[in-house]
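*Asks:* Below is the sequence, then the predicted model.
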Amino acid sequence: MTYGTFMSTVRERGEYAADEAERIVEAVIETLGERLPDTSAEHLADQLPTRLADIVDRSEGPARTWGVEEFIHRVAEHAEEDEASAEEHTRVVLSVLADQITGGEMNKLISQLPSGYADLFGHGELT
């Protein structure tokens, strides 16, 4: 999937305007990059279009240990949205991301995150 295809899929699923989709994707992907350990972020980045890979990889310091609620709160801050909207945006972006990566990478990603994250990716059955 190219960056353009990723963005058009997000726009379609979330019914966003182009500029809104870019802001939301960046907020969610950046927050995910902050949450993941460096090696996990690198493996994820390897499967993403370069522009998204750069966003995942740009976080510095140790991985955060946020649960789902704190993750959503951070997305809301990055996107300058309320938390209900941020949760909806997160579900849209992460479901498109889940479609982008291999099943093995998806399983590794979910296994490194606390319960509840799988549902955000649209894979509640992996919880």
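*Replies:* Perfect, I can see it now. Residues are numbered from 1 along each chain as shown.
*Asks:* Please count neighbours and contacts with C-alpha atoms only from this point.
*Replies:* Fine.
*Asks:* and Phe13, what is it in contact with?
*Replies:* Slight slip there: residue 13 is Arg, not Phe. Val92 (CA atoms under 8 Å, 6 or more residues apart in numbering).
*Asks:* Report the buried residues of the helix or strand harbouring it.
*Replies:* In this structure, Arg13 is located in helix 3-14 according to DSSP states H and E. By neighbour count on 16 or more other CA atoms under 10 Å, the buried set for helix 3-14 is Phe6, Met7, Ser8, Thr9, Val10, Arg11, Gly14.
*Asks:* With adjacent residues omitted, what lies nearest to the fourth one?
*Replies:* If the residues on either side of it in the chain are set aside, Thr9 comes closest to Val96, at 7.0 Å by CA to CA, 6 or more residues apart in numbering.
*Asks:* dropping in the other structure now:
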Amino acid sequence: MTISWEDFLARVVERGEYRGEAEADHAARVVLGLLGEHLVGAERLALADALPGTYASLLRDAQPAAEPLTAERFVEAVVGWIDGATPATAQWDIGAVLSTVADLVPGELIDQVIEQLPDGYDLLFGHPLPA
């Protein structure tokens, strides 16, 4: 069963210690939109299916990126989309959103998603891979 938009956003607000839903929603839209550009195939669709409507659409409808971003460049891309963001605050935003996602979907799916991405995304999801 998919979590509701309100429940998803409440978790992101709490985890990211945001001042309100609008700030958390913007972070979630930026992070999930960028993530969607770097996922393909069944994993992208399965992850989208686990998220509430608007966020699912961001994953499903994202145009594939020309080349994958390293985890560091992903953080830099988020900085570019959030006014006043720094690499540290962008990493915080990414962690709030992606760790919420990781808590809501089966661990096997998160592992499959992380396997598609360059090294370092496991930490962004708060789901470190074994050494």
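*Replies:* Thanks, I have the structure now. Here the structure is a predicted model, which means the values were calculated and not measured.
*Asks:* Send over the TM-score of the superposed chains.
*Replies:* Put the two chains on top of each other and the TM-score (TM-score structural alignment, normalised by the length of structure 1) is 0.90; 127 aligned residues with a CA RMSD of 1.6 Å.
*Asks:* picking that back up, what is the equivalent residue in structure 2 for the residue nearest to Thr9 of structure 1?
*Replies:* Correspondence of Val96 of structure 1 to structure 2, assessed by TM-score structural alignment: Thr100.
*Asks:* Please apply the same query to Glu69 of structure 1.
*Replies:* Per TM-score structural alignment, Glu69 of structure 1 is aligned with Glu72.
*Asks:* and the closest residue to its match other than its chain neighbours, how far is that from His127 of structure 2?
*Replies:* Leaving aside its chain neighbours, Glu72 of structure 2 sits nearest to Gly120 (7.9 Å; criterion: CA to CA, 6+ apart). To His127 of structure 2, Gly120 of structure 2 is 10 Å away according to CA to CA, to the nearest Å.
*Asks:* the more surrounded of the two?
*Replies:* More crowded of Gly120 of structure 2 and His127, by other CA atoms under 10 Å: His127, with 17 against 14.
*Asks:* Show me what the more buried one aligns to in structure 1.
*Replies:* Counting by TM-score structural alignment, His127 of structure 2 lines up with His123 in structure 1.
*Asks:* How far off centre is stretch 113-127 of structure 1?
*Replies:* In terms of CA atoms, centre = their mean, to the nearest Å, the centre of stretch 113-127 of structure 1 is set 12 Å apart from its chain centre.
*Asks:* which parts of it are buried?
*Replies:* Leu113, Gly116, Tyr117, Ala118, Asp119, Leu120, Phe121, Gly122, His123.
*Asks:* so which helix or strand takes in the fifth one?
*Replies:* Assigning secondary structure by DSSP H and E places Asp119 of structure 1 in helix 117-120.
*Asks:* Can you verify my assumption that the match of Val96 of structure 1 contacts Ala10?
*Replies:* No. Thr100 of structure 2 is not in contact with Ala10 according to CA atoms under 8 Å; the separation is 10.0 Å.
*Asks:* For the residue nearest to Thr9 of structure 1, list the residues it contacts.
*Replies:* So Val96 of structure 1 contacts Phe6, Thr9, Val10 (CA under 8 Å, 6+ apart).
*Asks:* how about the residues you listed in a markdown table, adding distance to Leu52 of structure 1?
*Replies:* Listed next are the contacts of Val96 of structure 1 as a markdown table, based on distance: CA to CA, whole Å:
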| residue | distance to Leu52 of structure 1 |
| --- | --- |
| Phe6 | 9 |
| Thr9 | 14 |
| Val10 | 13 |
